[in-house]
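*Asks:* fold the following.
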Amino acid sequence: MNIPAAPLSKPVLFFIIPSLKGGGAERVIISLANYFNKNNFQSVLISLNNDIPAYEIDNDVKVYYLTDRQKSRFVDRVYHITETFYKLIKLSRTLKPVCTLSFITSANIWSGITCSLTRVPYIVSERTSPDRSVNSFTYWHKHLALFLYKRAAAVVVSAKGVEDCLLKDKDFKSLSNIDRITNAVTIFQPASDEKVHNRRFILGVGRLAYVKGFDILIDAYAKTGLEDIDLIVVGDGEERATLVEQIAKLGLKDRVLLPGSRNNLQNYYSQAEIYVLPSRNEGYPNALVEAMSFGCPSVAFDCNFGPAEIIANNENGILVNNGSVKGLSDAIARLASDQVLRDELGSKARIISQTNHPDKILGEWEALIKKHAATSAITAQIASSQPAL
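*Replies:* You can find the predicted model right below:
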């Protein structure tokens, strides 16, 4: 890790996340780093783990990987903790950030510890259900997180459900520094006319992980009995082999396709008959927002959290009781056979391109960081800059 010998010329912002290898949180933090780097800041993107980035990072954004966690022995974990702590402190003391923004609980804790020691304002963000993270921590781990979250300039959540879940915990209900900023619509290159599939298809997009529920989607698709429309799930992850086995057992190898990750999602969204979000839980699902922005009629489980804040049931999409295979199957079959309904839902879904436009969402992040960036002189310098969207 090559750290400059002196502070950088522009006000520095740190963006810290556990990994850059893929997912909604990674996409959002990279887009923020790219945005602020164009607006009189020097963005420094810090990944706690050494992974290949899944999304494009602008050339001028400085990227640091702190450690390579390949082994799980106790002595290796101690080494990785020591290495992470040392490198974060060194980066902070050398580059002197005016503010640090971190995503996901483990990065939030590292950011809070480092910034408390180096006296840098910091903002943390919970990106998924707190019941899967801070609310489930052991006593000492939870109270460390609570201490650091209370000291943060802000605790940002992407959905009201995430905020409500965090505050329902008796320890975290005293937090008074929560801000809610939803995710912006991803701006893709224009869709092309090149066909991604030679038949009608239903689309799922996301990491092939248990929490994303693609096993439920495959079961629901099988129960529809539809023969004139295929299912394509774009993405990769640790559940691929399990899903391939499930597809084979159901006799759907020619009808359910797992093409892996793709860099032309705009073509899939624009050509799909239906988009389905079968997640067991979420934070604020980027892929659902993306699909709707293309006018793709969408079905989603009413899971924690996000879909119910995005979809008004039977107006701009369809919400299904969380985890109901039959409910999901019925909704897919209903949409697949009703072109008028698909057109109506898709037309209203496009409005999300305005409500979640990047100008609006990035502007909210910019206002938050300007409010908390260190020193009045730097704040004045930032405030005088003109955004370069």
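
*Asks:* every contact and neighbour count from this point should use C-alpha atoms.
*Replies:* Will do.

*Asks:* where do the strands of the stretch 51-200 of the chain begin and end?
*Replies:* 62-67, 99-103, 122-126, 154-157, 178-180 (DSSP state E, counting those that start in this stretch).

*Asks:* to I378, which of those lies closest?
*Replies:* Smallest distance to I378 across the strands of the stretch 51-200 of the chain (CA to CA): 10.7 Å, for strand 99-103.

*Asks:* which other helices and strands contact the closest one?
*Replies:* Under the contact definition 3 or more CA pairs under 8 Å, 6 or more residues apart in numbering; DSSP states H and E, strand 99-103 sits against strand 12-17, helix 105-118, strand 122-126.

*Asks:* hmm, E83 is touching D68, no?
*Replies:* No. Counting by CA atoms under 8 Å, E83 sits too far from D68 to count as a contact (9.9 Å).

*Asks:* closest to I274 out of the helices and strands packed on strand 99-103?
*Replies:* Closest among those, using CA to CA: strand 122-126, at 29.5 Å.

*Asks:* just want the angle from the closest one to strand 12-17.
*Replies:* In terms of direction (axes from the mean of the first three to the mean of the last three CA atoms, to 10 degrees), strand 122-126 departs from strand 12-17 by 30 degrees.

*Asks:* sequence B follows; please return its structure for comparison with A:
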Amino acid sequence: MKKKVLIIGPCLSMGGMERAAVNTANSIEDSNIEVVFVAMFKKDHFFSLNTAIKLWEPEGLNASSLSFIKTIRWIRLLVKMEKPDTILAFNKFYAALTAFALFGIKIPFFISERSSPLFVWKQPFKTINRLAFWLKPPTGVIAQTSIAASYQRKYFKKSKIKVIPNILRPIMLFPEIERKDIILAVGRLGDHLKGFDLLIESFSLLKNKSWELHIAGGDENGQELKELATKLGVLERINFLGKVQNIDKVYASAGIYVIPSRSEGFPNALAEAMGAGCCCVAFDFIAGPRDMIEHNSSGIIVENANTKEMASAIDELIDNPVRRGQLGQQASKIVDRLNPTIISGEIIEFLELK
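*Replies:* Below you'll find the model as predicted:
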């Protein structure tokens, strides 16, 4: 008889957590496991679930904001209808709602925690989370990085903790596309933690003024970033690409990929860029780069938020195309480490679905 898992995620629209939830659902669904996906919000689909996966989206609920009590009731109703063997909730707050919904129901549930270890929930969410996990501690928590795991062990003292990185989706390679004199970054423009202001500052400090900076992702206008670029005299050399459907072609043409974040839960775009064979440079932020990049072998890690060091590292790579190629070739091996079969196997074992 098939085991059934209920996966609770945000929605199927664009975003790192959304991508991770969908990738997980698609990868663990097979002939022996039935997957039911519960989305907290109904939004336009950017990602697709396998056809065998049942999708529940709220109708007339959470249209503009999340309704706390109604969402708990809705989750509880779906749990009783679907009767899953286990539940996996993405994000601590969605997991807290799940914990409330499962009060008195003996079904094991797990959390895939997505936030940076440095992220602090504001009130009343902080209290809600604490109360929920006091009433119903999760059976286990998946941490994305070793640093995150150390934080989760302090928070979830009654739960088992395991480091399982994100699944890396299949990357389309375009060997016919030549890499150009382009520095690429990917992420939401309006998110301060993405550090695009630091990247623009680093870009303005480059000795080599011939390369362009391309920033892909999001629908935001990025007006503050454009004003900063104007102030630093580099706006004419920056291309804001907006939301990109075929990001793999963009990776294929990038000469250097930079992730300038202040913090991350797990930098999906860095994993994708590495998988695409990009020469990557990262600030040493919490958490992710040191779990993914071997410094000076599969990429470059510079002191966190040190824009001068970042500029110097980029200048050195610009002057050394052979070095860029070597780093990109080593980076591409991440596809073996984050292979869907390997990672999904670890998740299935941790969720006790074997």
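
*Asks:* TM-score for these two?
*Replies:* Once superposed, the chains reach a TM-score of 0.90 (TM-score structural alignment, normalised by the length of the second structure), with 351 aligned residues with a CA RMSD of 2.5 Å.

*Asks:* ok, back up a step: nearest to F294 of the first structure, out of the helices and strands packed on strand 99-103 of the first structure?
*Replies:* Closest among those, once you apply CA to CA, is strand 122-126, at 27.2 Å.

*Asks:* so that closest one corresponds to what in the second structure?
*Replies:* Matched against the second structure by TM-score structural alignment, strand 122-126 of the first structure falls on residues 109-113.

*Asks:* chain center to that stretch: distance?
*Replies:* On the basis of CA atoms, centre = their mean, to the nearest Å, stretch 109-113 of the second structure sits 15 Å off its chain's mean C-alpha point.

*Asks:* again, but for stretch 48-68 of the first structure
*Replies:* For stretch 48-68 of the first structure - counting by CA atoms, centre = their mean - the centre lies 16 Å from the chain centre.

*Asks:* what's in contact with it?
*Replies:* 1, 16-22, 26-27, 30-31, 33-34, 37, 42-47, 69, 80, 83-84, 87-88, 107 (CA atoms under 8 Å, 6 or more residues apart in numbering).

*Asks:* let's see that with 7 Å instead.
*Replies:* With CA atoms under 7 Å, 6 or more residues apart in numbering as the test, stretch 48-68 of the first structure has contacts from 1, 17-22, 27, 30, 34, 37, 42-47, 69, 80, 83-84, 87.

*Asks:* could you work out the end-to-end span of that stretch for me?
*Replies:* 8 Å (CA to CA, to the nearest Å).

*Asks:* ok, stretch 274-289 of the first structure next?
*Replies:* 13 Å.

*Asks:* what stretch of the second structure does that stretch fall on?
*Replies:* With TM-score structural alignment as the criterion, stretch 274-289 of the first structure aligns to 256-271.

*Asks:* what's the closest non-adjacent residue to K92 of the second structure?
*Replies:* E113 (5.9 Å; CA to CA, 6 or more residues apart in numbering).

*Asks:* list the contacts of the one you found.
*Replies:* F90, N91, K92, V141, I142, A143 are the contacts of E113 of the second structure under CA under 7 Å, 6+ apart.

*Asks:* can you confirm S43 of the first structure is in a strand?
*Replies:* Yes. Assessed with DSSP: H, G, I helix; E, B strand; the rest coil, S43 of the first structure lies in a strand.

*Asks:* just to revisit the earlier point, any chance of the helices and strands packed on strand 99-103 of the first structure in TSV, plus distance to A248 of the first structure?
*Replies:* Shown next, in TSV, are these (distance: least, CA to CA, whole Å):
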stretch	distance to A248 of the first structure
strand 12-17	37
helix 105-118	37
strand 122-126	37
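
*Asks:* now what about stretch 271-290 of the first structure, what contacts it?
*Replies:* 24, 127-129, 158-159, 162, 183, 185-186, 200-205, 211-214, 216-217, 291, 296-301, 303-306, 323.

*Asks:* now K158 of the second structure. Nearest residue, chain neighbours left out?
*Replies:* Per CA to CA, 6+ apart, closest to K158 of the second structure is P137, 6.8 Å.

*Asks:* separation between that neighbour and L77 of the second structure?
*Replies:* 20 Å.

*Asks:* out of the two, which sits in the more crowded spot?
*Replies:* Using other CA atoms under 10 Å as the criterion, P137 of the second structure and L77 rank with P137 on top: 19 against 13.
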